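In: quick one, fold the following:
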Amino acid sequence: MRIAIVTGASSGIGQSAAVQIARRGTGVILTYHGNRSGALDTVATIEKDGGTAVALPLDTGRSETFPAFRDSVATALRATWQRDSFDHLVNNAGSSATAPFEQTDEDMFDTLMRVLLKGPYFLTQTLLPLLADRGAIVNVASNAASSAGLEPGYSAYGTMKGGLIVLTRYLAKELSARGIRVNSVSPGSTRTRIADDAFARYPDVVPTLAAKTALGRLGEPDDIGMVIAALLGADHAWITAQDIEVSGGYNL
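Out: Here you go, the predicted structure:
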């Protein structure tokens, strides 16, 4: 059985990705930070479908904790699947904050950098000894890093996600000797709990975003989760170093 690690899988895109990956016959180690009940809900959904999953805590903004997390992963692999390695990594965990460029302070910038760019960079590096050859990595970026997704207030967030897309290409190049594929997906506006559940708090923005989307609606977590799961599979074994926008045609 193949095993995938999905970070930030207690809700939203990460939760969907974990469930969709498990439905394709892959065991899942999923992480959470501050929403343990959501992570346990993800595990329960996977187990109800006949899959196997383990939930582990992880703060992707604290790289000093990554070696201990790697040890926890190694323990879970042995105890649950009798494996010493895993096959897929989905760097999904994130946070969001917006402010006009003139009002973006260093604390906001540094927090986004630690979680969205430094976190995936050094978490991948830390886990690399456990990642099996011919595996696959998917980094969850954002169309805020592309010309189609540019919206005022996202300069810091989009900059970090743009860095993640560049990192994707470098990882694809450097890990290709081991047969490891690395791609990124760039969601558009998607109905998740990001930014402190902003869509629930400000439902009036939804029609505006839907009107700017060619397919006429807001994205749902499964719209993204199914693409992530597919990219990890054998059907897409000849795709690497690509960023795939999954936005329903935002600003098309």
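In: make it CA atoms for all contacts and neighbour counts henceforth
Out: Noted.
In: chain center to stretch 149-167, what's the gap?
Out: Taking the mean C-alpha point of stretch 149-167 and that of its whole chain, the gap between them comes to 15 Å (Cα atoms, centre = their mean, to the nearest Å).
In: Three-state assignment for the closest residue to Gln242 other than its chain neighbours, please.
Out: Distance criterion Cα to Cα, 6 or more residues apart in numbering; nearest residue to Gln242, sequence neighbours excluded, is Asn183 at 5.0 Å. Classification of Asn183 using DSSP: H, G, I helix; E, B strand; the rest coil returns strand.
In: same deal with Val227?
Out: Here Val227 is helix, with the state taken from three-state DSSP.
In: related to what we said a few turns ago, tell me who's in contact with the residue nearest to Gln242.
Out: Shown here is Asn183, whose contacts under the criterion Cα atoms under 8 Å, 6 or more residues apart in numbering are 137-139, 168-169, 172, 231, 239-244.
In: which strand runs longest in this structure?
Out: Counting residues, the longest strand found in the chain (DSSP state E) is strand 131-140.
In: ok now that strand, how far from the chain's centre?
Out: Centre-to-centre, strand 131-140 and its host chain are 12 Å apart (Cα atoms, centre = their mean).
In: quick one, the next helix-or-strand element following that strand and strand 131-140 angle?
Out: Taking DSSP states H and E as the definition, the helix or strand that follows strand 131-140 towards the C-terminus is helix 155-174. Here helix 155-174 runs at 150 degrees with respect to strand 131-140, directions being taken by axes from the mean of the first three to the mean of the last three Cα atoms, to 10 degrees.
In: which of the residues in helix 155-174 are buried?
Out: 155-165, 167-169, 171-172 (16 or more other Cα atoms under 10 Å).
In: could you also give me the structure for this second sequence? I'd like to compare it with the first:
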Amino acid sequence: MSAENSSATNTIALVTGGSRGLGRNTALHIARAGGDVVITFRSRADEAQAVVAEIESLGRKAVALQLDTAVAAGFADFTARLRQALRATWQRDSFDHLVNNAGHGEHAAFADTTEAQFDGLVNVHLKGVFFLTQALLPLITDGGRIVNLSSGLTRMSWPGYAAYAAMKGAVEVLSRYLAKELGTRGIAVNTVAPGAIETDFGGGVVRDNPEINQRVAGITALGRAGVPDDIGPMIASLLAPANRWVNAQRIEVSGGQGL
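Out: The predicted model follows:
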């Protein structure tokens, strides 16, 4: 079955890192639009199950599966567990939409960035996205969608984020290549690049530090820092049938930050 010809009510989206922050918000907005969701979590099963319960309260189906996106050696096992979950919950062997959201930040000046910090970012934001998507390709329906998360920091330069932004820049390039190579299957691939958002990302610095929050607001055309509800609906909208012709794009969602 092609995702292009299916209604929103019978699509399944996989959102990595869906137990909190932007991933949680995205999963909920997909459900509100009529889609079912598989979320992954790294360690907080309780948070993940709370999201599953909230999605189910919206009348949609949801499953939470453990996954550490930094460990590529575990992707084959995850793919097998996902296949089992799809069969048990939906009587399907495939899903429609992949949102590569899971990630973490490292704040360190270029001169002070350690190899361990760099490798940690590579493993999650680049290697993890590359090889998890590769592992899941046989399960993604023809005509499906992939959304990769980038950052406004690939356009704006804030000292302390050289390594993180470099990984996200690589993801943007990877997304264009995926769009080209997967086009024969009708799979659209896009990148969403949020600006600074009030979440627990980076230790919650934008949300919890008034000085940083005001600095962000001061360089944003709409005069405030972003919140999760600014991002989840955008990602969910890219999965909707009406946006089937959007492909190979970097879409920044920042309220006009750093213009």
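In: just give the TM-score of the two.
Out: The TM-score (TM-score structural alignment, normalised by the length of the first structure) is 0.97; 250 aligned residues with a Cα RMSD of 1.0 Å.
In: hmm, back to that, out of the contacts of Asn183 of the first structure, which end up buried?
Out: With neighbours counted by 16+ other Cα under 10 Å, the contacts of Asn183 of the first structure contain buried members at Ile137, Val138, Asn139, Thr168, Arg169, Ala172, Leu231, Thr240, Ala241, Gln242, Asp243, Ile244.
In: just put these in TSV and tack on distance to Thr52 of the first structure.
Out: Shown next, in TSV, are these (distance: Cα to Cα, whole Å):
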residue	distance to Thr52 of the first structure
Ile137	20
Val138	20
Asn139	23
Thr168	28
Arg169	31
Ala172	29
Leu231	20
Thr240	27
Ala241	29
Gln242	29
Asp243	29
Ile244	28
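In: out of those residues, which one sits closest to Val206 of the first structure?
Out: Proximity to Val206 of the first structure was ranked across these by Cα to Cα; first place goes to Ile244, at 23.1 Å.
In: residue boundaries of the helices in the first structure?
Out: 12-23, 36-48, 66-76, 106-113, 119-127, 155-174, 194-201, 205-211, 221-232 (DSSP state H).
In: quick one: which of these is nearest Tyr250 of the first structure?
Out: helix 205-211 (8.3 Å).
In: how much does that closest one stray from the second structure?
Out: Between helix 205-211 of the first structure and its aligned partner residues in the second structure, the average distance after superposition works out to 1.0 Å, using mean Cα distance after the TM-score superposition for the first structure.
In: what is the neighbour count of Leu136 of the second structure?
Out: When neighbours are defined as other Cα atoms under 10 Å, Leu136 of the second structure has 19 of them.
In: now for it: what does it line up with in the first structure?
Out: For Leu136 of the second structure, the aligned position in the first structure is occupied by Leu127, per TM-score structural alignment.
In: just tell me what Met167 of the second structure corresponds to in the first structure.
Out: Here Met167 of the second structure is matched to Met160 in the first structure, going by TM-score structural alignment.
In: list the residues that contact its match.
Out: Taking Cα under 8 Å, 6+ apart, we find Met160 of the first structure in contact with Leu112, Met113, Leu116, Leu117.
In: what residue is smack in the middle of the first structure?
Out: The centroid of the first structure falls nearest to Asn92 when counting by Cα atoms, centre = their mean (1.6 Å).
In: test my guess that that residue contacts Gly8.
Out: Yes: in this structure, Asn92 of the first structure is within contact of Gly8 by Cα atoms under 8 Å, at 5.8 Å.
In: now Ser72 of the first structure. Nearest residue, chain neighbours left out?
Out: Beyond its immediate neighbours in the sequence, the residue positioned closest to Ser72 of the first structure (Cα to Cα, 6+ apart) is Leu56, lying 7.8 Å away.
In: count the neighbours of the one you found for me.
Out: For Leu56 of the first structure, the tally of surrounding residues (other Cα under 10 Å) stands at 17.
In: and the residue of the first structure most remote from its centre, how far is that from Glu151 of the first structure?
Out: Among residues of the first structure, the one most distant from the C-alpha centroid is Glu102; the distance is 28.7 Å, by Cα atoms, centre = their mean. For Glu102 of the first structure, the distance to Glu151 of the first structure under the criterion Cα to Cα, to the nearest Å works out to 15 Å.
In: equivalent analysis for Met226 of the first structure, please.
Out: Distance check for Met226 of the first structure against Glu151 of the first structure: by Cα to Cα, it reads 26 Å.
In: before we move on, the earlier item: now which residue in the second structure aligns to the residue farthest from the centre of the first structure?
Out: For Glu102 of the first structure, the aligned position in the second structure is Ala111, judged by TM-score structural alignment.
In: check Gly188 of the first structure too.
Out: When the second structure is aligned by TM-score structural alignment, the residue opposite Gly188 of the first structure is Gly195.
In: list the contacts of the closest residue in space to its match that isn't next to it in sequence.
Out: Spatially, and ignoring its direct neighbours in sequence, Gly195 of the second structure is nearest to Ser254 (4.1 Å; Cα to Cα, 6+ apart). With contacts defined as Cα under 8 Å, 6+ apart, the neighbours of Ser254 of the second structure are Gly152, Ala193, Pro194, Gly195, Ala196, Thr220, Gly226.
In: Ser254 of the second structure maps to what in the first structure?
Out: Taking TM-score structural alignment as the criterion, the aligned counterpart of Ser254 of the second structure in the first structure is Ser247.
In: what do you get for Ala70 of the second structure?
Out: For Ala70 of the second structure, the aligned position in the first structure is occupied by Gly61, per TM-score structural alignment.
In: what sits against that match?
Out: Residues in contact with Gly61 of the first structure, defined by Cα under 8 Å, 6+ apart, are Thr111, Arg114, Val115, Leu116, Lys118, Gly119.
In: what residue of the second structure matches up with the fifth one?
Out: It stands for Lys118 of the first structure. When the two structures are superposed using TM-score structural alignment, Lys118 of the first structure falls opposite Lys127 in the second structure.
In: tell me the residues of the second structure aligned with stretch 7-26 of the first structure.
Out: With the alignment judged by TM-score structural alignment, the segment of the second structure matched to stretch 7-26 of the first structure spans residues 16-35.
In: show residues contacting that stretch.
Out: By Cα under 8 Å, 6+ apart, the list of residues contacting stretch 16-35 of the second structure reads 8-13, 15, 36-37, 39-42, 44, 47-49, 51, 54-55, 58, 60, 99-103, 199-201, 228-229, 231-233, 235-236.
In: again, only using 7 Å
Out: Counting contacts by Cα atoms under 7 Å, 6 or more residues apart in numbering, the residues outside stretch 16-35 of the second structure that touch it are 8-12, 15, 37, 39-41, 47-48, 51, 55, 58, 60, 99-102, 199-200, 228-229, 231-233, 235-236.
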